[in-house]
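Student: With the input below, show me the fold.
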Amino acid sequence: MTQKPQQTSRSQVRIVIVEDHVLFAESLDLALTVEGYDVRRVDVPVDGAGAGTLLSTLLRLRPRVVLLDLDLGAFGDGVRLIAPLAKAGINVVIVTASPDRGRWGEALRHGARAALSKSQPLNDILATVRRINAGLPVMTHEEREELLRLWHEKRRETQGIQERFAQLTSREAQVLGHLMLGRSVHDIATAGVVSEATVRTQVKAILAKLHVSSQLAAVGLAHRIGWRPPAL
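Tutor: Presented below is the predicted three-dimensional model:
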């Protein structure tokens, strides 16, 4: 006979919320507190430099579950917190507004137990916490494999785009950097002490190498993969 997993009293289950949207964090806090859990909220640092401090705070609190947003304002991507938390035996549940399911898969790849959308009913989040407390699975094998597949596809696509950027010459990379700052061809030519015709030729080369049809698309692609130009 299979033994049923032992469920810990909710008052002994500490849940930490890492969320920079105050109203959503307050809603989670209230709902979980009403259910009897020991709920804590941790302030998100104002920039990415505070990652070590935030991680130390979370580990010191020794939570059973961390409800983690992926987009943490100026702090950046919350995904970097997942692996060390999971390694410490903490159940990480992603609660995000991002519709990018490839990112959800990346979170699972780093050790998150589940990924949920903020648009889902609040009870879905509560149900996930209940299942973790009861020692039950929180995602089906099929759901997990599908998200991981989407992450692999996105990763391959990103690598392909990065290879295009690697084809840019140092001057073309600088020109793209200027475009990312909103500078015109005239401004770039003046700064580089070259003719506008030369800059236009360089812009055409950039568009051809990146497989895009406009300066706006080139800038958007750079932002999409987090590409950074050389120092201007």
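
Student: from here on, contacts and neighbour counts on C-alpha atoms
Tutor: Will do.

Student: As a check, name the ranges of all strands in this protein.
Tutor: For the chain, strands defined by DSSP state E occupy the ranges 14-18, 38-41, 65-68, 91-96, 114-117.

Student: got TSV for these, with mean neighbour count and distance to H186 too?
Tutor: Listed next are the strands of the chain as TSV, based on neighbours: other CA atoms under 10 Å; distance: least, CA to CA, whole Å:
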stretch	mean neighbour count	distance to H186
strand 14-18	22	45
strand 38-41	18	50
strand 65-68	24	45
strand 91-96	25	42
strand 114-117	22	45
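
Student: For this structure, which segments are assigned as helices?
Tutor: Ranges of helices in the chain, per DSSP state H, are 22-34, 51-61, 82-87, 101-109, 122-133, 141-166, 170-180, 185-192, 196-210, 215-225.

Student: among those, which is nearest V42?
Tutor: Nearest to V42 among these is helix 51-61 (7.8 Å), distances taken as CA to CA.

Student: Show residues contacting that closest one.
Tutor: V16, V42, V44, P45, F75, L81, L85, A88 (CA atoms under 8 Å, 6 or more residues apart in numbering).

Student: Which residues are in contact with the residue nearest to P63 when sequence neighbours are not counted?
Tutor: Among residues not flanking P63 along the chain, R14 sits closest, at 4.8 Å (CA to CA, 6 or more residues apart in numbering). For R14, the contacting residues are Y37, D38, V39, R40, R62, P63, R64, V65, by CA under 8 Å, 6+ apart.

Student: Next, the structure of the following sequence, for comparison with the previous one:
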Amino acid sequence: MNALDGTTADRPEVVTRVRVLIVDDHAVVRRGIRAYLEVLDDLEVAAEAADGQEALEGLESMAAHSELPDVVLIDLLMPRMDGVVATSRITERFPGVRVVVLTSFGEMERVHAALANGASGYLLKDAEPGEVVAAIRAAAKGDVFLDPAVARQLTREIVAPPTGISALTGRERDVLILVAQGHSNQAIADELVISERTARTHVSNVLRKLQLTSRTQAALIAVRQGLLPPQA
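Tutor: Sure thing, here's the model as predicted:
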């Protein structure tokens, strides 16, 4: 408002930028994503990281300077700390930061694990650049954006959910066998090279899908289904 004549002065529109942390163990992928995002007025690449551990360390440093990004765009398969574990820790430690998964793997087991651990989006790496941008913008607003192929699979699960052993993913079958062999959650985690929390989630999913209440019941089911030989 002009103080002299009461008119509104022309002012440049202020664009609120969405700050993004790119996490991928391939430098060429990070550079490609950065190059695309940085030409957009409303997006800004805050930093890059080569794995989940580096991402967490970077976020801790950013938090100390009140410079946390709005969205973390993260791959799943990475050294030191994978994307699922990193997603869980990011959403726990920095609840205001949203996580969008960008990966080559569309298996529903991975989708469920990522979403269960707090991801706000899931995209495959063959997605169009516009879809990646849309997912980042949606996450920044608190919405969820899913790759169309992933969304279709989730819809099929809701409309016609599988039952019994067929409801289990390959990883959940592995977990069921380990449960039947008497492994603890930590032992399962060590065997499958996953976090104890992820192992615990898999065990819970197995019991829920099979409508069981105990690990002993799960062991009996595994024997009856021929997943492991009966005890002598």
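
Student: got the strands of the first structure as TSV, with distance to R224 of the first structure columns?
Tutor: TSV is the format used below for the strands of the first structure (distance: least, CA to CA, whole Å):
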stretch	distance to R224 of the first structure
strand 14-18	24
strand 38-41	30
strand 65-68	22
strand 91-96	18
strand 114-117	21
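
Student: quick one: which of the ones you listed is nearest L150 of the first structure?
Tutor: Within the strands of the first structure, the stretch nearest L150 of the first structure is strand 114-117; the backing value is 13.4 Å (CA to CA).

Student: Could you pick out the buried ones from the contacts of helix 51-61 of the first structure?
Tutor: Buried residues within these, counting neighbours by 16 or more other CA atoms under 10 Å: V16, V44, P45, F75, L81, L85.

Student: Map the second one across to the second structure for me.
Tutor: The equivalent of V44 of the first structure in the second structure is A50 (alignment by TM-score structural alignment).

Student: so which of the contacts of R14 of the first structure comes closest to Q167 of the first structure?
Tutor: Taking CA to CA as the measure, Q167 of the first structure lies nearest V65 of those, at 44.2 Å.

Student: In the second structure, what sits opposite the closest one in the alignment?
Tutor: Under TM-score structural alignment, V65 of the first structure pairs with V71 in the second structure.

Student: same thing with F75 of the first structure?
Tutor: Match for F75 of the first structure (TM-score structural alignment): R80.

Student: pretty sure its match is touching D25, no?
Tutor: No: taking contacts as CA atoms under 8 Å, R80 of the second structure lies outside contact range of D25: 10.3 Å.

Student: Show me the common contact partners of the two, please.
Tutor: The overlap between the contact sets of R80 of the second structure and D25 (CA under 8 Å, 6+ apart) consists of D51.

Student: nearest residue to the spatially most central residue of the second structure other than its sequence neighbours?
Tutor: The structure's the second structure has its C-alpha centroid closest to A114; by CA atoms, centre = their mean the separation is 3.1 Å. In space, A114 of the second structure comes closest to V84 once its chain neighbours are excluded; the distance is 5.3 Å by CA to CA, 6+ apart.

Student: ok, now which ones touch the one you found?
Tutor: With CA under 8 Å, 6+ apart, V84 of the second structure has these contacts: L76, A113, A114, N117.

Student: what's the neighbour count on the closest residue to the last one other than its chain neighbours?
Tutor: Closest residue in space to N117 of the second structure, ignoring its immediate chain neighbours: S88 at 4.7 Å, by CA to CA, 6+ apart. Neighbourhood size, S88 of the second structure [other CA atoms under 10 Å]: 20.

Student: ok, the closest residue to R40 of the first structure other than its chain neighbours to P137 of the first structure distance?
Tutor: Once flanking residues are discounted, R40 of the first structure sits nearest to V16: 4.8 Å by CA to CA, 6+ apart. Counting by CA to CA, to the nearest Å, the gap from V16 of the first structure to P137 of the first structure is 20 Å.

Student: again with V219 of the first structure
Tutor: For V219 of the first structure, the distance to P137 of the first structure equals 42 Å [CA to CA].

Student: re the thing from before, now, which of the buried ones among the contacts of helix 51-61 of the first structure sits nearest R130 of the first structure?
Tutor: Once CA to CA is applied, the member of these that ends up nearest R130 of the first structure is V16, at 14.6 Å.

Student: is it true that that closest one touches T33?
Tutor: No: with contacts counted by CA under 8 Å, V16 of the first structure stays clear of T33, the gap being 11.4 Å.

Student: Identify the contacts common to these two.
Tutor: Here V16 of the first structure and T33 have V39 as joint contacts, going by CA under 8 Å, 6+ apart.

Student: Flag every buried residue along stretch 57-71 of the second structure.
Tutor: Within stretch 57-71 of the second structure, the residues scored as buried using 16+ other CA under 10 Å are G58, L59, E60, L68, P69, D70, V71.
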